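Undergrad: coordinates only, sequence not included:
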């Protein structure tokens, strides 16, 4: 398998999951500005959307969208516990959280990357995001991970997008359970290995 990634993007999430699972894979870096891969290809010929992450399977098929990729990977090693069994109620709960992170945290953060956005608009998006952080604070004050006591693929995703807070000067200390959650996930060996590989 090949994982197409760009540093500091949501592709870190499937990268973490690949390392958590101990699956063999090749990392291929994508320049998000030029859409060229580190091996000289036009990334848009690999991914129709031009977005990372993209996972290329050994048979040449390409899967996009991080939440789909992480579930696919977890199902390759069902004994890992990184995702509940397909068609189970808990799997539906996992998908509920993945959709929340996608639509409310990931998409909710995206406008803040726009340097041309007026300060009033940025303040609006920040306040909306903070309300979502309040919900996460409440959840994570009662349990270590979004699905309960165990780390799952959705935690890799939430950790990834919360990492963008440093670009927006958002201090997670205002949400102590959320700040502790980020520290807990950051300490995982697979997470550290993914971060080192992307920084190299």
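TA: Happy to help now that I have it. Keep in mind it's a predicted model, so treat the numbers as computed, not measured.

Undergrad: going forward, measure contacts and count neighbours with C-alpha atoms only.
TA: Will do.

Undergrad: Buried residues in the strand ranked longest in the chain, which are they?
TA: Scanning the chain for the strand with the most residues, using DSSP state E, yields strand 26-31. For strand 26-31, burial by neighbour count (16 or more other C-alpha atoms under 10 Å) applies to 27, 29, 30.

Undergrad: Could you pull up the contacting residues of the last one?
TA: Under the criterion of C-alpha atoms under 8 Å, 6 or more residues apart in numbering, the neighbours of residue 30 are 4, 5, 6, 36, 37, 38, 43, 52.

Undergrad: Comparison target, given below:
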């Protein structure tokens, strides 16, 4: 498999999961501005949507969208602790968390990367994120991870997008449980290996 990635993007979450699962893969860096891969290919021919993450399977099929890639990866390894079994009630709870992280945290923070965003609009996005973090603070004050006491794929995704807060002057210290959660995940060997490989 090949994981197309760019540093400081959501592609870090499948990168973490690939390492957590011990799956063989090749990293291919993408220049997000030029839409070119490190080996000189037009990334738009790989993913016409124009963004990472993209996972190229061994048969050449391209899978995109982070939550779909995460679920695909965990299903390659039967009985992994990173996700509940397919069709179980807890698996739907996992999908609920992935949807929340995708639509509320990822989509809530992503506009802040736009340097031309008016200050008032930026503050509206920050205010909404603060409310979502208030909710997560309540959850993570009661349990170590989104699904309970075990790290899983939704945690890899939330950790990845929460890490962007450092770029936008959003101090996680305002949410102590969330801050401890981020530190706990950041200390995992697979997370450190992924970040080292990406230079972040």
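TA: Arrived safely, thanks for sending. Note that this is a predicted model, so its numbers are computed, not measured.

Undergrad: quick one on the thing from earlier: what's the average distance of the longest strand of structure 1 to structure 2?
TA: Compared with structure 2 after fitting, strand 26-31 of structure 1 deviates on average by 0.2 Å (mean C-alpha distance after the TM-score superposition for structure 1).

Undergrad: Would you mind measuring from the residue lying farthest from the centre of structure 1 to residue 162 of structure 1?
TA: Computed with C-alpha atoms, centre = their mean, the residue of structure 1 farthest from its C-alpha average is residue 120, at 27.6 Å. Between residue 120 of structure 1 and residue 162 of structure 1 the computed distance is 22 Å (C-alpha to C-alpha, to the nearest Å).

Undergrad: Name the next helix or strand downstream of the lengthiest helix in structure 2, please.
TA: For structure 2, the longest helix by residue count, based on DSSP state H, is helix 119-140. Using DSSP states H and E, the helix or strand that follows helix 119-140 of structure 2 in sequence is helix 153-162.

Undergrad: which helices and strands does the helix or strand just after that following helix pack with?
TA: Using DSSP H and E, the helix or strand that follows helix 153-162 of structure 2 in sequence is helix 176-186. Counting contacts by 3 or more C-alpha pairs under 8 Å, 6 or more residues apart in numbering; DSSP states H and E, helix 176-186 of structure 2 packs against helix 119-140, helix 153-162.

Undergrad: list the buried ones in helix 176-186 of structure 2?
TA: In terms of neighbour count (16+ other C-alpha under 10 Å), helix 176-186 of structure 2 has its buried residues at 177, 178, 179, 180, 181, 182, 185, 186.

Undergrad: Quick check: chain neighbours aside, which residue is closest to the residue nearest the centre of structure 1?
TA: By C-alpha atoms, centre = their mean, structure 1 has its centre lying nearest to residue 157, at 2.8 Å. Excluding the flanking residues, the one nearest residue 157 of structure 1 by C-alpha to C-alpha, 6 or more residues apart in numbering is residue 13, at 4.8 Å.
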